[in-house]
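1. let me see the structure of the following:
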Amino acid sequence: MNHSTSAALVANFCLNNFTDLDQAKLDREYYYAHLPLCVVDSVFSMGVKYESVRNVVTRIKGFFHNTTYREFGSEPKSTADQISITEFRRKLANQTPEELATHVYGNKQRTSSQNGILKAEAVNLFLEVLVKYEVDYFQDVTKLIGNGDFKKDIKRIPGQASGICLSYFFMLAGNDTLIKPDRMVEAFLEGIVGRKCTLTESQNLLAEASNLLCEQGYEMNPRLLDNVIWNYQRKLVITKG
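-> Below you'll find the predicted structure:
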């Protein structure tokens, strides 16, 4: 099955099974009020049920004056109204990764079952890389577009070699051309294509499928289609469970 045929099958499945496709909208995580929350979410979301990530975000909302989200559909607020990467790092500076995992995030998950580090430590390392590239606010993320060195530095963090966490960070920070092919999306595409797809294949399939849906009159992009598919698969899992 060639790429174009697979993309058409994805688009047709969406047209035939997603009854509210014309009302599709992103989940609230895509409207965080502060960039550090995008880091926390992207790191803690790897390989787990998303409810645990939302629990982590709820536990740390006090660090952000309880302004976790901005208004739905809105652009990032001015930098004066954001908690910067630097400020968030400063709030955490006097605690070890173990203390952060226990007392701040309330989550001791590791980036990998073999030789992984605490996700709390991975967040710290991700934040350090952002500071290295002078990224403090949403408005700074454009500096990272096409920066291969930044990508390499993030992928050196234990557990981040696949690049999925990095793609998801960019999605949460506002990039609507990327996807996060986690287990939900992987299962969806495998069911249609008949085999597991690589990260690049998944990205390309949803990009082309979203273009096909646009041709049918729907407002769609890869990030939104990824989110729609994720929610569809999640409902199936809950129903079967």
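2. CA atoms for contacts and neighbours, from now on please.
-> Will do.
3. number of nearby residues for Lys143?
-> Lys143 has 12 neighbours, counted by other Cα atoms under 10 Å.
4. so where do the helices sit in the chain?
-> 3-17, 35-44, 50-59, 85-92, 97-99, 119-132, 148-155, 164-172, 183-193, 199-215, 222-240 (DSSP state H).
5. using JSON lines, lay out those together with distance to Thr68 and mean neighbour count.
-> Listed next are the helices of the chain as JSON lines, based on distance: least, Cα to Cα, whole Å; neighbours: other Cα atoms under 10 Å:
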{"stretch": "helix 3-17", "distance to Thr68": "31", "mean neighbour count": "16"}
{"stretch": "helix 35-44", "distance to Thr68": "8", "mean neighbour count": "24"}
{"stretch": "helix 50-59", "distance to Thr68": "8", "mean neighbour count": "15"}
{"stretch": "helix 85-92", "distance to Thr68": "13", "mean neighbour count": "15"}
{"stretch": "helix 97-99", "distance to Thr68": "22", "mean neighbour count": "17"}
{"stretch": "helix 119-132", "distance to Thr68": "17", "mean neighbour count": "20"}
{"stretch": "helix 148-155", "distance to Thr68": "24", "mean neighbour count": "15"}
{"stretch": "helix 164-172", "distance to Thr68": "13", "mean neighbour count": "22"}
{"stretch": "helix 183-193", "distance to Thr68": "25", "mean neighbour count": "18"}
{"stretch": "helix 199-215", "distance to Thr68": "29", "mean neighbour count": "19"}
{"stretch": "helix 222-240", "distance to Thr68": "20", "mean neighbour count": "17"}
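6. this one as well, want them side by side:
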Amino acid sequence: MPATTDDRVDLLAKRCDSDLGDPDLWFRPDGYPHSLALCIIDSIASTGAHYNSVKNVLRHYIEYRQAQGGNADTDNAGALLGTFTELGGPQQWAEMTNNRKPTSTSKGAPLKAAAIHEAAVQLREQGINSTYDLLNAAPSKIEEAKKAWISVPGQRSGITWNYFLMLAGIGGVKADRMVIRFVADAIGSAPENVSPTDAATLVKAVAEKSGRNVTHFDHAIWRFESGRPVNQQH
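-> Purely as a prediction, here's the structure:
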């Protein structure tokens, strides 16, 4: 007999209790509360990549902006697009960040740099130029922005959109392969039988049941599955 949703929530909650330690000691995700640019870059660069490569992209962008006298920590979408214009386009931007990875393994797939550029364009067209715009947007505006985002090459699943929101400070779950693997193991299923939506729904349910921040739950699970320490030592 298939496990009910309540059963799966209970199983996942038990696994979180046993594997993730004291929630008060969890490492907290940093995010970029004042930089829509860094939210866009990090979320799209992170797909199918080791996080060190993402950090390198961010570091190159931050250093480039510093050399210009700018501040990446407060960059909006317009500032990000300005760097593409100055450099000559996505190809040159990819070279500046030393990351020429494509959006997928499909032949001829565009660069992640091109997807970053397109996502910034789409957000601006939706009237979202800053994290302030995003955090204060009406639900209908957010939904339109999501539709625009998932139209960008390589972003159709919506995983990077959810991560983008989390980086900007809107609670959620980035149901990537790490989170799916943890959830699947906890509920006794194979990862291929757990969709990103299912994984996100179950993690959100556990967070609500425990009264904890769902983004913090997501981050703790990701750290555990990627072999990083989950709890800060005091």
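7. of the helices of structure 1, which approaches Leu26 of structure 1 most closely?
-> Among the helices of structure 1, the nearest to Leu26 of structure 1 by Cα to Cα is helix 222-240 (6.0 Å).
8. what's the angle from the closest one to helix 199-215?
-> Between helix 222-240 of structure 1 and helix 199-215, the angle comes out at 100 degrees (axes from the mean of the first three to the mean of the last three Cα atoms, to 10 degrees).
9. off-centre distance for stretch 57-70 of structure 1?
-> 18 Å (Cα atoms, centre = their mean, to the nearest Å).
10. likewise stretch 132-150 of structure 2?
-> 16 Å.
11. do stretch 47-64 of structure 2 as well
-> Put simply, stretch 47-64 of structure 2 sits 13 Å off its chain's centre (Cα atoms, centre = their mean).
12. quick one, what contacts the aligned partner of Leu35 of structure 1 in structure 2?
-> Alignment of Leu35 of structure 1 against structure 2 is given by TM-score structural alignment, with Leu36 as its counterpart. Listed by Cα atoms under 8 Å, 6 or more residues apart in numbering, the contact partners of Leu36 of structure 2 are 74-77, 129-131, 168.
13. how about these in a markdown table, adding distance to Pro196 of structure 2?
-> Shown next, in a markdown table, are those (distance: Cα to Cα, whole Å):
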| residue | distance to Pro196 of structure 2 |
| --- | --- |
| Thr74 | 31 |
| Asp75 | 30 |
| Asn76 | 29 |
| Ala77 | 27 |
| Asn129 | 28 |
| Ser130 | 27 |
| Thr131 | 25 |
| Ala168 | 20 |
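14. my guess is Leu15 of structure 1 contacts Asp22. True?
-> No: with contact defined as Cα atoms under 8 Å, Leu15 of structure 1 does not count as touching Asp22 (9.7 Å).
15. please name whichever of the helices of structure 1 is nearest to Asn66 of structure 1.
-> Between Asn66 of structure 1 and the helices of structure 1, the shortest separation by Cα to Cα is 8.9 Å, and it involves helix 50-59.
16. gap between the residue nearest the centre of structure 1 and Asp176 of structure 1?
-> Central residue of structure 1 (Cα atoms, centre = their mean): Tyr168, 2.8 Å from the mean position. Distance from Tyr168 of structure 1 to Asp176 of structure 1, counting by Cα to Cα, to the nearest Å: 10 Å.
17. likewise Val104 of structure 1?
-> To Asp176 of structure 1, Val104 of structure 1 is 30 Å away according to Cα to Cα.
18. same question, Thr58 of structure 1
-> As judged by Cα to Cα, Thr58 of structure 1 and Asp176 of structure 1 stand 25 Å apart.
19. what residues are up against the aligned partner of Ser113 of structure 1 in structure 2?
-> When structure 2 is aligned by TM-score structural alignment, Ser113 of structure 1 is paired with Thr105. Shown in contact with Thr105 of structure 2 (Cα under 8 Å, 6+ apart): no residues.
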